[in-house]
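>>> next comes the sequence, and after it the predicted model I'd like to discuss.
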Amino acid sequence: MIVVREYDSSRDLADVEAVERRCEVGPSGKLSLFTDLLGDPLCRIRHSPSFLMLVAEMGTEKKEIVGMIRGCIKTVTCGIKLDLNHKSQNDTVKPLYTKLAYVLGLRVSPSHRRQGIGLKLVKMMEEWFRQNGAEYSYIATENDNEASVNLFTGKCGYSEFRKPSILVNPVYAHRVNVSRRVTVIKLDPVDAESLYRLRFSTTEFFPGDIDSVLNNELSLGTFVAVPRSSCYGSGSGSWPGSSKFLEYPPESWAVLSVWNCKDSFRLEVRGASRLKRVVAKTTRVVDKTLPFLKLPSIPSVFKPFGLHFMYGIGGEGPQAAKMVKSLCGHAHNLAKDGGCGVLATEVAGEEPLRQGIPHWKVLSCDEDLWCIKRLGEDYSDGAVGDWTTSPPGSSIFVDPREF
């Protein structure tokens, strides 16, 4: 007898943590990445507008939790539409929104797999999505995770949708130099919201509640990079506000925001040989002893470490990628001051600003896999039609609450 019910933190925490530990068994002889949710199984969904966690329980007298799943719902941009009533000579492009659900954190105890528990958890979660008006559901998984891909595309009706890249850069023992030709300006949340809505609201997956993201306690700020030679780069008091800035932008500029994942979860790399650990420690010692050499070093990832996540990356102009690189350097120094081991982001595979994002290929994932499913046929999608069949754009907006 398998019963699927809502997670109860007052009685389920220890059992859920036990299942998480049993699932964290990496391939023998290979490096594996493990996640510690810091005693809060809801930490990766609780910042979303609507969320739920379900557990699968087995047994009659002595009940045992053998699986769990998490899900959340939000409103995002799924396409664009033209405002034909706009009075200017050119039609105004506006975002087309849909209610999107996200499935994450599906776990089934190794001793109870191949019994349909995962499928039952997904179906129950999808039913909750439908009851709460979600039009689409999507999941993110590793491209080579055959079990996960087969479950969702083979049994649950999902289709492969987008293949973004996860770019990860280590946080060195030395500070990264930010170009003296660039001025980095920190925006207040209201101004940051205005900039994102005016410039990026038509980007695929842009969250309708971007204000909630930017005002969240885990948000470390939004930063704009401009040429120091521009009128906006002269120092304090030169920022005119987002609306005026976009009306008269410099030749090149860029923006990104930083999210503190360190206070939500910690990561740990396991399975490394003693030699690899010694080499990594040696690079840190040299970097810390001789920081002026600016030598790249491997952080201490073989014990629990935190990360900062960069999101909302965008910009314009011929030097936009260089502006992004300066912002990434600024974000690196924030992560160093915050005691993080790595700095990460996720972008579309064809993101034009990708070349400005420093990352180590050995730590990164060239193709993350997002799969999507339409939950009902009675929804009106307006000009976009069925979102699941739409071609990918050059950019996506990755919500930090779901990373």
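Alright, I've got the coordinates.
>>> please make it C-alpha for all contacts and neighbour counts, starting now.
Will do.
>>> list the buried residues of whichever helix or strand residue 70 is part of.
Using DSSP states H and E, residue 70 falls within strand 64-83. Going by neighbour count (16 or more other C-alpha atoms under 10 Å), the buried part of strand 64-83 is 64-81.
>>> next one: stretch 32-43
Within stretch 32-43, the residues that count as buried by 16+ other C-alpha under 10 Å are 34, 36, 37, 41, 42, 43.
>>> on that earlier part again, the strand holding residue 70 packs against which elements?
Applying 3 or more C-alpha pairs under 8 Å, 6 or more residues apart in numbering; DSSP states H and E, we find strand 64-83 packed against helix 9-23, strand 50-58, strand 92-108, helix 117-131.
>>> any idea which helix is longest in the protein?
helix 320-337 (DSSP state H).
>>> what's the most distant pair in the buried residues of stretch 32-43?
Taking every pair in these and measuring C-alpha to C-alpha, the maximum separation is 16.8 Å, between 34 and 42.
>>> now the strands for the stretch 101-250 of the chain?
136-142, 159-162, 165-170, 182-187, 219-227 (DSSP state E, counting those that start in this stretch).
>>> quick one: which of those strands is nearest residue 203?
Between residue 203 and the strands of the stretch 101-250 of the chain, the tightest spacing by C-alpha to C-alpha is seen for strand 159-162, at 13.8 Å.
>>> if we can go back for a sec, neighbouring contacts of the next helix or strand after the longest helix of the chain?
As assigned by DSSP H and E, the chain's next helix or strand after helix 320-337 is strand 342-347. Applying C-alpha atoms under 8 Å, 6 or more residues apart in numbering, the set of residues contacting strand 342-347 from outside is 164-171, 299, 306-311, 331-332, 335, 354, 395-398.
>>> dump the strands of the stretch 101-250 of the chain to a markdown table, plus mean neighbour count and distance to residue 117.
Below are the strands of the stretch 101-250 of the chain laid out as a markdown table (neighbours: other C-alpha atoms under 10 Å; distance: least, C-alpha to C-alpha, whole Å):
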| stretch | mean neighbour count | distance to residue 117 |
| --- | --- | --- |
| strand 136-142 | 20 | 17 |
| strand 159-162 | 19 | 21 |
| strand 165-170 | 22 | 29 |
| strand 182-187 | 20 | 47 |
| strand 219-227 | 23 | 36 |
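>>> another one to put next to it:
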Amino acid sequence: MEEGIMVREYDEERDRLRAEAMERMCEVGPSGEMSLFTDHFGDPVSRVRRSPAFLMLVAETSGPVKEIVGLIRGSVKSVTCGKAIPRNIGAVTAGKHENPLPSPIYTKVAYILGLRVSPFYRRMGIGLRLVRRLEEWFKVQGAEYAYMATDKDNEASIRLFTGRCGYSKFRTPAILVNPVFAHRLPIPRRIRILRLPVADAESLYRCHFSTTEFFPRDIDAILSNPLSLGTFLAVPVAATCGGGEWKWPGTEGFLAAPLESWAVVSVWNCGGVFRLEVRGASRVRRGLAWATRAADRALPWLRIPSVPDIFRPFGALFLYGIGGEGPEAAAMVAALCRHSHNMGKGTAGVVAAEVAVCEPLRRGIPHWRRLSFAEDLWCAKRLAEGYGDGGAVGDWTKSPPGKSIFVDPREL
């Protein structure tokens, strides 16, 4: 049967409806269990379309009636894989003793996502063929590494990538999800939140976060994307008092004289690309969730932690570029999460973030454990040597994880 399968590039005009139908078939979970469904508004390429380079492949049966039985998506971009420490740490310039900051080491990395094979055509090697064909394209694009993300309990996916495709377990970030309630969340009076212009947000990220693992070289394209709802800075109100209201001095001025504590986060509107829906919930669960929402709407001042209506298509906000400094940085992040929650009120069902397991600011991100994932497994593979600056740090796939990681919202 495998010999009758052809792998080719996705053609939007003739493949869209068949690809959607096949993908829906793959999302059907076990009978009686709740399952999370994703609706991409009729655009199967939406999850990679905003990347610098992307490709979608389909596996199609031969014969008079052609059927799409598999698909896969991939994208390529340049990201930080390490940092270079200047050798002349004790440089003397104009009579001043300076410590040069580390500079990022970039490499081209490919991302695999959305691998699907029809339930009726599994165990025929179709998934393996799709992965290998996509990797060939990655190499042509100059990618040195490829990686993919999957649920740590997805044994079939892990077995394919680590057992047959040569990938190794690389990182295990946590996905933290918090519901959007019917009431607004108050921002602590001691914290003030400012919205940064896109140009200033870009310069702040490049100056302060560019050595973070997976930091995208084209951060400007992400921040200026219509789905990016803004970058927000949290500062202590005490900094705005005294000599008048504190004003954003620009990135250079801010980093030259930083506040004792501050935090920053950017917000991405996933609802502009896809909608989520939980199916398979019992009437009892639906009724209990409805009761919490009704009570929350009727008595908003009580701030009842209600369950949003996740049993119908709902949108989500994603927090990315989370960072900050100082003893109160986690509290500042918590305030930014509350601000993002209020932005999503009425339009989004949840607010989500993905961070490294050992991220210091993680304790400031509110989340419901039942909605979150403690470990989102990333597997990686080195495709070739010498394509980018990544060779300067050896084999990145063998490097230990850092404290922080930058998750690109375009790849959700």
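That came in fine, so what should we check first? Bear in mind the structure is a predicted one, so any value in this text is a computation, not a measurement.
>>> coming back round to it: packing partners for the longest helix of structure 1?
strand 182-187, strand 219-227, strand 253-260, strand 307-316, strand 342-347.
>>> now with 10 Å, please.
Packed against helix 320-337 of structure 1 by the contact rule (3 or more C-alpha pairs under 10 Å, 6 or more residues apart in numbering; DSSP states H and E) you find strand 165-170, strand 182-187, strand 219-227, strand 253-260, strand 307-316, strand 342-347.
>>> find the nearest non-adjacent residue to residue 71 of structure 1, please.
Counting by C-alpha to C-alpha, 6 or more residues apart in numbering, residue 71 of structure 1 lies nearest to residue 103, which is 4.6 Å off, once chain neighbours are set aside.
>>> what's the spacing between the one you found and residue 179 of structure 1?
According to C-alpha to C-alpha, to the nearest Å, residue 103 of structure 1 and residue 179 of structure 1 sit 40 Å apart.
>>> contacts only, for residue 168 of structure 1.
307, 309, 342-346, 357-365 (C-alpha atoms under 10 Å, 6 or more residues apart in numbering).
>>> counterpart of it over in structure 2?
Aligned counterpart of residue 168 of structure 1 in structure 2: residue 177 (TM-score structural alignment).
>>> what's the closest non-adjacent residue to residue 254 of structure 1?
residue 315 (3.9 Å).
>>> the one you found: neighbour count?
23 (other C-alpha atoms under 10 Å).
>>> so where is stretch 40-51 of structure 1 in structure 2?
Mapped onto structure 2 using TM-score structural alignment, stretch 40-51 of structure 1 spans residues 43-54.
>>> and the match of residue 168 of structure 1, how far is that from residue 401 of structure 2?
22 Å.
>>> on that earlier part again, strands - which of the buried residues of stretch 32-43 of structure 1 land there?
Among those, the members falling in strands (DSSP state E) are 34, 36.
>>> okay if I get the buried residues of stretch 32-43 of structure 1 as JSON lines plus distance to residue 224 of structure 1?
As requested, the buried residues of stretch 32-43 of structure 1 are exported to JSON lines (distance: C-alpha to C-alpha, whole Å):
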{"residue": "34", "distance to residue 224 of structure 1": "33"}
{"residue": "36", "distance to residue 224 of structure 1": "32"}
{"residue": "37", "distance to residue 224 of structure 1": "31"}
{"residue": "41", "distance to residue 224 of structure 1": "34"}
{"residue": "42", "distance to residue 224 of structure 1": "32"}
{"residue": "43", "distance to residue 224 of structure 1": "29"}
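>>> which one of the buried residues of stretch 32-43 of structure 1 is nearest residue 283 of structure 1?
For these, the nearest to residue 283 of structure 1 is residue 34 (23.1 Å; C-alpha to C-alpha).
>>> what's the match for the residue nearest to residue 254 of structure 1 in structure 2?
When structure 2 is aligned by TM-score structural alignment, residue 315 of structure 1 is paired with residue 324.
>>> swap in residue 288 of structure 1?
Applying TM-score structural alignment, one finds that residue 288 of structure 1 aligns to residue 297 in structure 2.
>>> hang on, that match in a helix?
Yes. Using DSSP: H, G, I helix; E, B strand; the rest coil, the assignment for residue 297 of structure 2 is a helix.
>>> burial count for it?
When counting by other C-alpha under 10 Å, one arrives at 17 neighbours for residue 297 of structure 2.
>>> also residue 156 of structure 1?
Residue 156 of structure 1, neighbours per other C-alpha under 10 Å, totals 15.
>>> pull the contacting residues for it.
119, 122, 123, 126, 149, 150, 373.
>>> and it? What does it align with in structure 2?
In structure 2, residue 156 of structure 1 lands on residue 165 (TM-score structural alignment).
>>> on that earlier part again, where's the match of residue 168 of structure 1 relative to residue 272 of structure 2, distance?
Distance, residue 177 of structure 2 to residue 272 of structure 2, using C-alpha to C-alpha: 18 Å.
>>> alright, I will stop here.
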